[in-house]
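>>> task: produce atomic coordinates for the following.
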Amino acid sequence: MKIEAIKAALPTKKLTNDDILALIEEYSTPIFTGDLKTTLNKINFFMRYSGSDTRYWLDKDERPIDLLSRAFQEAIAEANCDKDDIDLLIYTGIGRGFIEPAAAYHIAASLGLQNAECFDILDACMSWTRVLNIVYTLLKGGRYKRALIVNAECNMRFGGPVFPTVFQLSNVEAIEWSFPAYTLGEAATATIVTYDPDREWEFHFKSRPDLADLCNVPLDGYEGYCTPSERIGLNGINKFTSFGVDLHANAYEESIKVFKLLKAPIDQIRAIFPHASSKREWDKVAESLGLKHLMWHIYPTYGNLVSASIPTGIASAIAAGKIQRGDRVAGLLGSAGMSFAAYSFVY
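Model (predicted):
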C-alpha cells in the first residue's frame, strides 16, 4: 500500500501553557475549594514535564470542515488524482458533528465526492492506525482502488466534551482525571492511499479491555452498556475524563512488547512516529528500546491531536525533509480502550 499523499491542516489560534493556566484559573476560581495557586503550579509542572509548550485551537471564524477541506485539497493535488478516482472514504475522528449517519457521508458531500463508498471507524486515538490496517486489507483484496482517510479532531469548542467543563476544577484531586485535557490541540488530516504490491505493511495490535475505564466520554445511559466503574463520568456525561498517569504507566510495558513484535529491519527505520500524548513518556519507551534518536515528536508544538497525531507527525516530517520516498518508518501508540499498536512501512 502506498501513501500517495498525507496532509494536515492546523487552526490559527495559538495557545501556550500560560494561556491554558489562565483559562483554568478563570473557570475554576468560582468553584474551587483549596489553594488554587498551588494547584495551577502543579499543572504547570506536569505540562512542562510532559514536554508541552503550545497547541492550536480553532479561532472564531474557523470550522472543522474548513481545515479538513484544506487538507484534502492539498492531498489530492499531491496525489495528482481526481475526486472521482476516490472510491472509498473513511472518517476516523473522535471530533464529529453526527452520531447518525456516519460523518463520512457529510464529509463526502462537502468535498464533492460522488463515487466514494462511505463509512466511519472509531477507535479513540487508535482510529487512524486502525483504519490503515483495514484499508490495507481491502486494497490488497481488490475491493477498492484508492481510499481517502480523514479526520477533524476539533474537540475544544465551547460547550463541547472538554471546554470549559474540564477546565472547571473544584479541587486539586480532579487533576488526576482531567490533566490530559490541558494538552489537547486541534487539527484535520487527509491521507490518500492506493494498493502497491511492492510496499508491504506490517501491523501488530494489542487490546487491554480491563483498562477501558481509564479514558472515556460517556453518553447518556452509558451504564446500560457496560459494567459501571467509579472512574467513568467523573467530569460529567458527554464530558472527557482521562487518567493520564495510569494510561501512560500501562502504555510503557505494553508498547515495548508490541514494538518488539515487528519483523521489519529496525536498523533501516528512519523515523518513529509516536502518539502525541507526551514527549517524555514516549521517550521513556524509546529509550528502553534503544531508539530514542528516531522519535519524531509534534507534541511540544501542536499538543495531543488525538487520532490526527500520527498523520500530522508524518506530514510534518515530510515537510521538514526528515523522511523521503523509499524510507522505512514506524508508528507506535497507545490509546484509550486500552489498545496498543506498532507498525512499519516504506513511505
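>>> going forward, measure contacts and count neighbours with C-alpha atoms only.
Will do.
>>> can you list the buried residues in the one helix or strand Ala109 maps to?
Using DSSP states H and E, Ala109 sits in helix 103-111. For helix 103-111, burial by neighbour count (16 or more other Cα atoms under 10 Å) applies to Ala103, Ala104, Tyr105, His106, Ile107, Ala108.
>>> just the strands in this structure please.
Shown for the chain, the strands assigned by DSSP state E span residues 2-9, 13-16, 54-57, 88-91, 117-120, 146-153, 187-194, 202-207, 215-216, 241-242, 269-274, 328-335, 339-346.
>>> and the helix holding Ala109, what other elements does it pack with?
Applying 3 or more Cα pairs under 8 Å, 6 or more residues apart in numbering; DSSP states H and E, we find helix 103-111 packed against strand 88-91, strand 117-120.
>>> export the strands of the chain to a markdown table and tack on distance to Asn44?
Listed next are the strands of the chain as a markdown table, based on distance: least, Cα to Cα, whole Å:
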| stretch | distance to Asn44 |
| --- | --- |
| strand 2-9 | 28 |
| strand 13-16 | 11 |
| strand 54-57 | 13 |
| strand 88-91 | 34 |
| strand 117-120 | 36 |
| strand 146-153 | 24 |
| strand 187-194 | 23 |
| strand 202-207 | 32 |
| strand 215-216 | 22 |
| strand 241-242 | 18 |
| strand 269-274 | 23 |
| strand 328-335 | 24 |
| strand 339-346 | 28 |
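>>> to check against the first, give me the structure of this:
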Amino acid sequence: MYRAQLVGATGYGGLGILELLLGHPDFEVSSLVARDDAGKRIDDVYPHLTSRCELVVEAPDTADIGGNADIVIFATPDRVSMGYAAGLADRGVRFIDYSGDFRFATTQHYAEYAAAHPGISDPTHPVEALLGRAAYGIPELFQSKVADAAIVGNPGCFAAGMIIGLAPMFADKLVEDGRVTVDAITGSSGAGKKPAPIQHFPHLNDNVIPYRVFNHQHVTETEQTLGALQGSKATVDFVPQVIGATRGILCSMHVALTRPITREQILDRYREFYEGQPFVRILNTPPTLKSTAGSNYIDISAVVSPDGKRAVIISSIDNLLKGQSGTAMQNINIMFGLDPKAGLDRGPVYP
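Prediction:
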C-alpha cells in the first residue's frame, strides 16, 4: 500500500480527498495535518466518517511533513506548499498541491495569477527552481507529464471546467480571434469552509451573485493552456456567479467560429478528442448542474447557431470532485502508475 499524508485535512478539499483515499485499494492515509481542529479525531470533526477513520489531526507546527509518506497532498491555501517544497524535494517525496503555487511554468505567469488573487499580496515565487519539476494537473491533456512529475499543480475548479470543455475547439483553431465569453455558475462550497458574508444563508438563498468579473484568478491558467493548444493568444472573458446551491459548476462558453460547422460535427470531434478518457462524457443534451454531482465526471455538450457561425459549449462538473479532489485522485493514480479510475468508481447522485 502507498502512504498518503494529507495537509489541510479539515477543509472541504481535504475532506474530499480523504473520502476517496479511504475507499482506495492501493492507498492508506498515514497522517492528517491541519491548523483547524488540531488534536481532534477526524470523525469528531466530521461525524459521517464514524467507523471509517479515527486518525487524530496533527498541527503543522509539530507534524513531520513528508515523513512516513509516499506522497503529500496539500489541500491548502496559496503559498502554503511553497514553504515545504524544497524540503520535500530534497527528501525525494512527491506532492500534489490544490492551490496555484505550482500550476505555472514561469514566475511571470505566477505573478499574473497572484495579481488577480484576492488572498495573495506577494507576487514573487520563492522556489522558482522547482517550477520545472512540476506538471499542470489536467490529466485529460497532460497525462504523460503528470506520470513523470515530482510535483503536480492541481487545476483551479473553474479552469478544469473551461479547459476540458474548450480544448478541442482551440486545438482545431475553431475559435475566432481565440476569444471566448464564459458565464459560469458555482455552488457556495467553492468558497471553502470558513464563513463569509457572501455565504450567509439569507443573502445567498434564492440569489445569484456575480463576483470577480473579468478578474478571476483561474483565467490565467485557462488562457495559458488554451492558447498553447491553439498556438496563439487566447482571451477568456469570464463572468463567475455563485448561486444558492452547495456544489457544482456549470460553464456556458460562447464562441464565434472560424468556419461554419454543425453541432453533430462538434460532438463527433469531442468524442474523438476524448476517446479513452474515462471521466469525459459527451452528451446529446445540455448538461445540468446535477448531472455530475458527487462524481468525477465532466459532462459536455454543444449548441450551434442556425447559420453555423456561433457555438455555445456547455460543461458541468462537481466543483469539489472533478474541480478539486477527484482530479487530484486521478492525478495521484497516474503518478503511481495505477488505473486512473482507482478510488473514483462513484456515479453522480440524483436527485
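>>> how close are the two chains, by TM-score?
Once superposed, chain against chain, the TM-score is 0.30 (TM-score structural alignment, normalised by the length of the first structure); 178 aligned residues with a Cα RMSD of 6.8 Å.
>>> and the angle for the helix holding Ala109 of the first structure with strand 146-153?
Taking axes from the mean of the first three to the mean of the last three Cα atoms, to 10 degrees, one finds helix 103-111 of the first structure and strand 146-153 inclined to each other by 100 degrees.
>>> Asn216 of the first structure: which of the buried residues of helix 103-111 of the first structure is nearest?
Comparing the buried residues of helix 103-111 of the first structure against Asn216 of the first structure with Cα to Cα places Ala103 closest, at 20.2 Å.
>>> the closest one touches Ala109, doesn't it?
No - in this structure, Ala103 of the first structure is not within contact of Ala109 by Cα atoms under 8 Å, at 10.1 Å.
>>> of all the strands of the first structure, which lies closest to Leu36 of the first structure?
Closest approach to Leu36 of the first structure among those (Cα to Cα): strand 13-16, 19.4 Å.
>>> does anything pack onto that closest one? Which helices or strands?
Applying 3+ Cα pairs under 8 Å, 6+ apart, we find strand 13-16 of the first structure packed against strand 54-57.
>>> and the strand it packs on, what does it pack against?
strand 13-16, helix 299-302.
>>> and Tyr27 of the first structure, how many neighbours?
Per other Cα atoms under 10 Å, the neighbour tally for Tyr27 of the first structure reads 18.
>>> what's the distance between it and Ile149 of the first structure?
36 Å (Cα to Cα, to the nearest Å).
>>> kindly list the longest helix within the second structure.
helix 157-171 (DSSP state H).
>>> can you report how many residues lie near the residue nearest to Tyr56 of the first structure when sequence neighbours are not counted?
Leaving out its chain neighbours, the residue that sits closest to Tyr56 of the first structure by Cα to Cα, 6 or more residues apart in numbering is Lys14, at 4.6 Å. Neighbour count of Lys14 of the first structure, defined by other Cα under 10 Å: 16.
>>> swap in the one 10 residues further on?
Using other Cα under 10 Å, the number of residues around Ile24 of the first structure comes to 22.
>>> Leu18 of the second structure falls within a strand, correct?
No - the assignment for Leu18 of the second structure (DSSP: H, G, I helix; E, B strand; the rest coil) gives helix, which keeps it out of a strand.
>>> hang on, the earlier thing: hey, which of the helices and strands packed on strand 54-57 of the first structure is tucked in deepest?
Burial of those is given as mean neighbour count (mean count of other Cα atoms under 10 Å); helix 299-302 ranks first at a mean of 22.
>>> would you convert the helices and strands packed on strand 54-57 of the first structure into a markdown table that also reports distance to Ser69 of the first structure?
Formatted as a markdown table, those follow (distance: least, Cα to Cα, whole Å):
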| stretch | distance to Ser69 of the first structure |
| --- | --- |
| strand 13-16 | 18 |
| helix 299-302 | 20 |
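>>> Val242 of the second structure contacts Phe158, correct?
No - applying Cα under 8 Å, one finds Val242 of the second structure not in contact with Phe158, separated by 11.8 Å.
>>> tell me who's in contact with Ala104 of the first structure.
Counting by Cα atoms under 8 Å, 6 or more residues apart in numbering, Ala104 of the first structure touches Leu89, Ile90, Tyr91, Cys118, Phe119, Asp120.
>>> distance check, Arg146 of the first structure against Gln73 of the first structure.
16 Å.
>>> which one of the buried residues of helix 103-111 of the first structure is nearest Ser242 of the first structure?
Closest to Ser242 of the first structure, out of all of the buried residues of helix 103-111 of the first structure and judged by Cα to Cα, is Ala103, at 24.5 Å.
>>> for Ala286 of the first structure, see how far away that closest one is.
As judged by Cα to Cα, Ala103 of the first structure and Ala286 of the first structure stand 35 Å apart.
>>> got it, and Glu117 of the first structure?
Distance of Glu117 of the first structure to Ala286 of the first structure, given as Cα to Cα: 39 Å.
>>> now swap in Ile65 of the first structure and tell me
Applying Cα to Cα, the value for Ile65 of the first structure to Ala286 of the first structure is 35 Å.
>>> and those two? which has more neighbours close in?
Using other Cα under 10 Å as the criterion, Ile65 of the first structure and Ala286 rank with Ala286 on top: 22 against 18.
>>> next, count neighbours for the closest residue to Phe273 of the second structure other than its chain neighbours.
Nearest residue to Phe273 of the second structure, sequence neighbours excluded (Cα to Cα, 6+ apart): Pro168, at 6.5 Å. Here the number of neighbours of Pro168 of the second structure (other Cα under 10 Å) works out to 21.
>>> contact partners for Pro168 of the second structure?
Arg269, Tyr270, Phe273.
>>> out of those, who's the most crowded?
For the contacts of Pro168 of the second structure, neighbours were counted using other Cα under 10 Å, and Tyr270 has the most, 22 neighbours in all.
>>> distance-wise, check it relative to Gly227 of the second structure.
Counting by Cα to Cα, the separation of Tyr270 of the second structure from Gly227 of the second structure is 18 Å.
>>> and what of Thr186 of the second structure?
25 Å.
>>> who has more neighbours out of the two?
Thr186 (28 against 19).
>>> thought the more buried one was touching Pro210?
No - if you go by Cα under 8 Å, Thr186 of the second structure and Pro210 don't touch, sitting 10.2 Å apart.
>>> anything in contact with each of these two?
Pro240, Gln241, Val242.
>>> now, which of the residues you listed sits nearest Ala4 of the second structure?
Lowest distance from Ala4 of the second structure to those (Cα to Cα) belongs to Val242, with 32.5 Å.
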